[in-house]
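Asks: sequence first, predicted coordinates after that:
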Amino acid sequence: MELVSSTPLLVEARARGYAVVAFNIHTLEMLQAVVEAAETARSPLILQTTVGTVHHLGAEYIAAAAKVAASQATVPIALHLDHCQDFDLILKCMRAGYTSVMMDASMYPFAENVRRTKAVVDVAQALNVNVEAELGKVGGVEDNIVVDEADALLADPAECAAFIEQTGVPTLAPAIGTAHGIYHGEPKIDFARLEQIARMVEVPLVLHGGSGIPTAQVQRCIALGMAKMNVATELKNAFSQAIRQFFIDHPSSLDPRQYMVPAKAGVKQLAREKMEICGCVNRV
């Protein structure tokens, strides 16, 4: 198979009441692990990279690895660029083979967010690339984007509907009280707001800050219209903690091929757990 646009994957997910998990990957081994998890789970999959990871590895290297994974997989795989504010980098990633991109202009006034998002949508539609946008501001840290709790703003339902009408964006991430990173205590998700947004908006909704949200809250979000859940911090932690433990147990080992085995296993296990929670197992 080839890499696919995430739009039809997410439209089907919302219609059928489950969510596709988007995993932020930073290494080849992480990519392989989540693909293996999706294969065994028979789940659609979204591979996701931050702007920082694109700068670290290169869009062409990432896309090439994702294309190989898709060619060998029997489940649909999309490749998404997360939280990008740079139009030129979005174009570069689309040219490299990304099938989904996020123009995050949520820090601008509504009209400017519309303008910047629509510019990306106009290009992406011709290339069959999904576009994601954000309304409100999700708190926490994502690469070099830092939103203090005091600055996090919840999305306005009426603005969400107007935004989609004016931009034609096919997926939307409304801020509903989640945050990037690991939560200190339970997140304060505004379910009533989410329910109102979902009534006014037909496009698939995206749950940012998926690491550490209690299962019952995740599933309630999905039941209310969230069709994609992003997982970044938990996956990175599982990978790194497995390597740390390997060196505690084998302090003299210096072979990456050895310590990457438990690292991949940790990522694969966590990925499968998230797929189970989101209800996307056996959907292919």
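Replies: Alright, I've got the coordinates. Numbering: from 1, shown residues only.
Asks: for the rest of this, base every contact and every neighbour count on C-alpha atoms.
Replies: Fine.
Asks: what helix or strand is the residue nearest to residue 233 when sequence neighbours are not counted located in?
Replies: When the adjacent residues along the chain are set aside, residue 233 lies closest to residue 181, with 5.6 Å between them (C-alpha to C-alpha, 6 or more residues apart in numbering). Using DSSP states H and E, residue 181 falls within no helix or strand.
Asks: and the comparison structure, right after this:
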Amino acid sequence: MKVMKFAPMKEILKLAEEQKVAYGAFVTVSYETALAAIEAGSELNCPVIFITGTDCCDLMGGFEGTVETVKRAAANAQVPIALHLDHCRTYEECVQAIHAGYSSVMIDGSSLPFEENIALTKKVVDYAHTLGITVEGELGKLVGEEGNLVVKGPEGAQTDPQEAKEFVERTGVDCLAVSIGTQHGHYIAAPQLNIERLKAIQEVVEVPLVLHGGSGTPIDQVQESIRHGIRKINVATDVLTAVADSFEELKKQPGFKYNTAMFVNSKNAAKELIKGKMKDFRFEK
């Protein structure tokens, strides 16, 4: 029996760069949320990138359980699939994920001083690249909550273009997550992406750029960011909201019963949300 191997995220982002589009990176917390993205990508012939924080992995039995869950969902996939560890803050956990079978890791040292962020990121890059694993770094801080990290403050937390250039050159990362005005979680007010700052970063950085906090960001701003170098867009809150809302809507129907149909419905709701994002990020109608 052929053993499935996840695709290097670097190769998927290279394809995005060639086509001048972005690919969504979608959260998964279960078999059905993984299957939702696999089916969406297969129907649209679109590569799929999965993002899992360590909290997501806990729901699926750790790194090994997550790898097994996604591989089972992707058994019949007809498109490249990357499994990416999101917002990891330690070298040790990145190594554990790599050994478990992840094809990509993000080491998030954005809360550290600049030199410490470089040192930690380079350490992960030096190890991961010997095994052909993609590494994403982050510079700048997204406002909002991601796991245990809480960041407050507007433009002062955004990515500095010259620091981004130095960071990429000294660490060797394959892609860089930048802060240009998005945030994690639900928005209280609509964001205004700092496209001028993104343009300045794109001019001096030669690796694909990543936009975190893609949920709830107006699509016209998202597509403008894609025009200026964003090649991967993380979507978590919108996926989880689609799943939660599907349960609430189903409960309103006459004759509702608690049964497994709830989970089929939630998978389909996530699938439709993901298909919409995939089309938007590739400028499809």
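Replies: Now that the structure is in, tell me what you want to look at. For clarity, every value in this text was computed on a predicted model and none was experimentally measured.
Asks: ok so, going back, the residue nearest to residue 233 of the first structure -> the second structure?
Replies: Structural alignment (TM-score structural alignment) places residue 181 of the first structure against residue 185 in the second structure.
Asks: over to residue 124 of the first structure?
Replies: With TM-score structural alignment as the criterion, the equivalent of residue 124 of the first structure in the second structure is residue 128.
Asks: list the contacts for that match?
Replies: Listed by C-alpha atoms under 8 Å, 6 or more residues apart in numbering, the contact partners of residue 128 of the second structure are 95, 98, 134, 135.
Asks: next one: residue 98 of the second structure
Replies: Residue 98 of the second structure makes contacts with 104, 105, 128, 133, as judged by C-alpha under 8 Å, 6+ apart.
Asks: same deal with residue 89 of the second structure?
Replies: Listed by C-alpha under 8 Å, 6+ apart, the contact set of residue 89 of the second structure reads 107, 108, 109.
Asks: tell me the most packed of those, by neighbour count.
Replies: Ranked by the number of neighbours (other C-alpha atoms under 10 Å), these place residue 107 first, at 26 neighbours.
Asks: so what's that residue closest to, chain neighbours aside?
Replies: Taking C-alpha to C-alpha, 6+ apart as the measure, residue 107 of the second structure lies nearest to residue 88, with 5.0 Å between them; neighbours along the chain are not counted.
Asks: kindly report the same for residue 227 of the first structure.
Replies: The shortest distance from residue 227 of the first structure to any residue that is not its chain neighbour, by C-alpha to C-alpha, 6+ apart, is 4.0 Å, and that residue is residue 19.
Asks: for residue 223 of the first structure, see how far away that neighbour is.
Replies: When distance is defined by C-alpha to C-alpha, to the nearest Å, residue 19 of the first structure is 9 Å away from residue 223 of the first structure.
Asks: which one's more surrounded, these two?
Replies: residue 19 (35 against 17).
Asks: which position in the second structure pairs with the more buried one?
Replies: Alignment note (TM-score structural alignment): residue 19 of the first structure maps to residue 22 of the second structure.
Asks: so how far is residue 231 of the second structure from its match?
Replies: Separation of residue 22 of the second structure from residue 231 of the second structure (C-alpha to C-alpha): 4 Å.
Asks: check residue 84 of the second structure too.
Replies: Plainly put, residue 84 of the second structure is 15 Å away from residue 231 of the second structure if you go by C-alpha to C-alpha.
Asks: equivalent analysis for residue 239 of the second structure, please.
Replies: Residue 239 of the second structure is 19 Å from residue 231 of the second structure, where distance means C-alpha to C-alpha.
Asks: higher neighbour count, the two?
Replies: residue 231 (28 against 23).
Asks: ok so, going back, possible to save the contacts of residue 98 of the second structure as a markdown table with secondary structure and distance to residue 163 of the second structure?
Replies: A markdown table is the format used below for the contacts of residue 98 of the second structure (DSSP: H, G, I helix; E, B strand; the rest coil; distance: C-alpha to C-alpha, whole Å):
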| residue | secondary structure | distance to residue 163 of the second structure |
| --- | --- | --- |
| 104 | strand | 23 |
| 105 | strand | 21 |
| 128 | helix | 23 |
| 133 | coil | 24 |
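Asks: and those residues as JSON lines, adding distance to residue 180 of the second structure?
Replies: Putting the contacts of residue 98 of the second structure into JSON lines (distance: C-alpha to C-alpha, whole Å) gives the following:
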{"residue": "104", "distance to residue 180 of the second structure": "23"}
{"residue": "105", "distance to residue 180 of the second structure": "22"}
{"residue": "128", "distance to residue 180 of the second structure": "27"}
{"residue": "133", "distance to residue 180 of the second structure": "27"}
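Asks: can you pull out the helices in the second structure?
Replies: Assigned helices in the second structure, in chain order: 9-19, 31-44, 54-59, 62-73, 91-100, 114-129, 161-171, 195-204, 219-226, 237-251, 261-281 (criterion: DSSP state H).
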